[in-house]
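In: Quick one, what's the 3D model for this:
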Amino acid sequence: MSMSTPTPYAPSPELSAHADAMITNASAAELQMAARAYTAYGSVTGGRSAVTGAELPTFDACKPLVRAGWLATVRELTAALVLATPVAE
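Out: Okay, here's the model as predicted:
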């Protein structure tokens, strides 16, 4: 039985444009936190993709869609932490 090679993923132009806009409009602090989260992921996987085993590039060398994904993760976690923080009375 032969295995076929999967077709490489190519995001839609709209998705790529949205990722570019997210990165462009992000603050320096948000991008630093996204890079930190990405680095933490790599520290658990030995600097390799847990899916393919390929060596992970630096955060800045990642494609915009990957950086935007980590940025979205940081934004979501930040919002969740804010909601979980008790309000002082």
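In: switch to C-alpha atoms for all contacts and neighbour counts from now on
Out: OK.
In: Which of the residues in whichever helix in the chain runs longest are classified as buried?
Out: Of all the segments of type helix in the chain, defined by DSSP state H, the longest one is helix 64-84. Buried residues in helix 64-84, counting neighbours by 16 or more other C-alpha atoms under 10 Å, are found at 64-65, 67-75.
In: Please give the structure of this sequence too, so both can be compared:
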Amino acid sequence: MTEHRRALMLLALCGVLWSTGGVLIKLVDWSPGAIWSARSAFAALLLYSVRRPSFRGIQRAEWGAAIAIAATTGLFILAN
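Out: Presented below is the predicted three-dimensional model:
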């Protein structure tokens, strides 16, 4: 499998997982805060395990983007 094809497949998988988030949130009997915390912790652990060396070079703007995405996710969860 070529790298381009693999990237397209991973992007499609990402889209499927992202779009099922709302449905899965409805199926879990947790508080919005617990769901938000669990999703954030899972994402942080996954990203850290995959990109560990590059975490040292994260710039201030990238931290801002990460916080904005976390806030958006939290608001999405609270809305559902």
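In: With both chains overlaid, what TM-score comes out?
Out: In this superposition the chains share a TM-score of 0.33, using TM-score structural alignment, normalised by the length of the second structure; 36 aligned residues with a C-alpha RMSD of 3.4 Å.
In: Could you export the buried residues of helix 64-84 of the first structure as JSON lines, including distance to residue 22 of the first structure?
Out: Conversion of the buried residues of helix 64-84 of the first structure to JSON lines gives the following (distance: C-alpha to C-alpha, whole Å):
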{"residue": "64", "distance to residue 22 of the first structure": "9"}
{"residue": "65", "distance to residue 22 of the first structure": "9"}
{"residue": "67", "distance to residue 22 of the first structure": "9"}
{"residue": "68", "distance to residue 22 of the first structure": "6"}
{"residue": "69", "distance to residue 22 of the first structure": "9"}
{"residue": "70", "distance to residue 22 of the first structure": "11"}
{"residue": "71", "distance to residue 22 of the first structure": "8"}
{"residue": "72", "distance to residue 22 of the first structure": "9"}
{"residue": "73", "distance to residue 22 of the first structure": "12"}
{"residue": "74", "distance to residue 22 of the first structure": "12"}
{"residue": "75", "distance to residue 22 of the first structure": "11"}
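In: which among those gets closest to residue 13 of the first structure?
Out: Checking the buried residues of helix 64-84 of the first structure against residue 13 of the first structure by C-alpha to C-alpha gives residue 65 as the nearest, at 11.1 Å.
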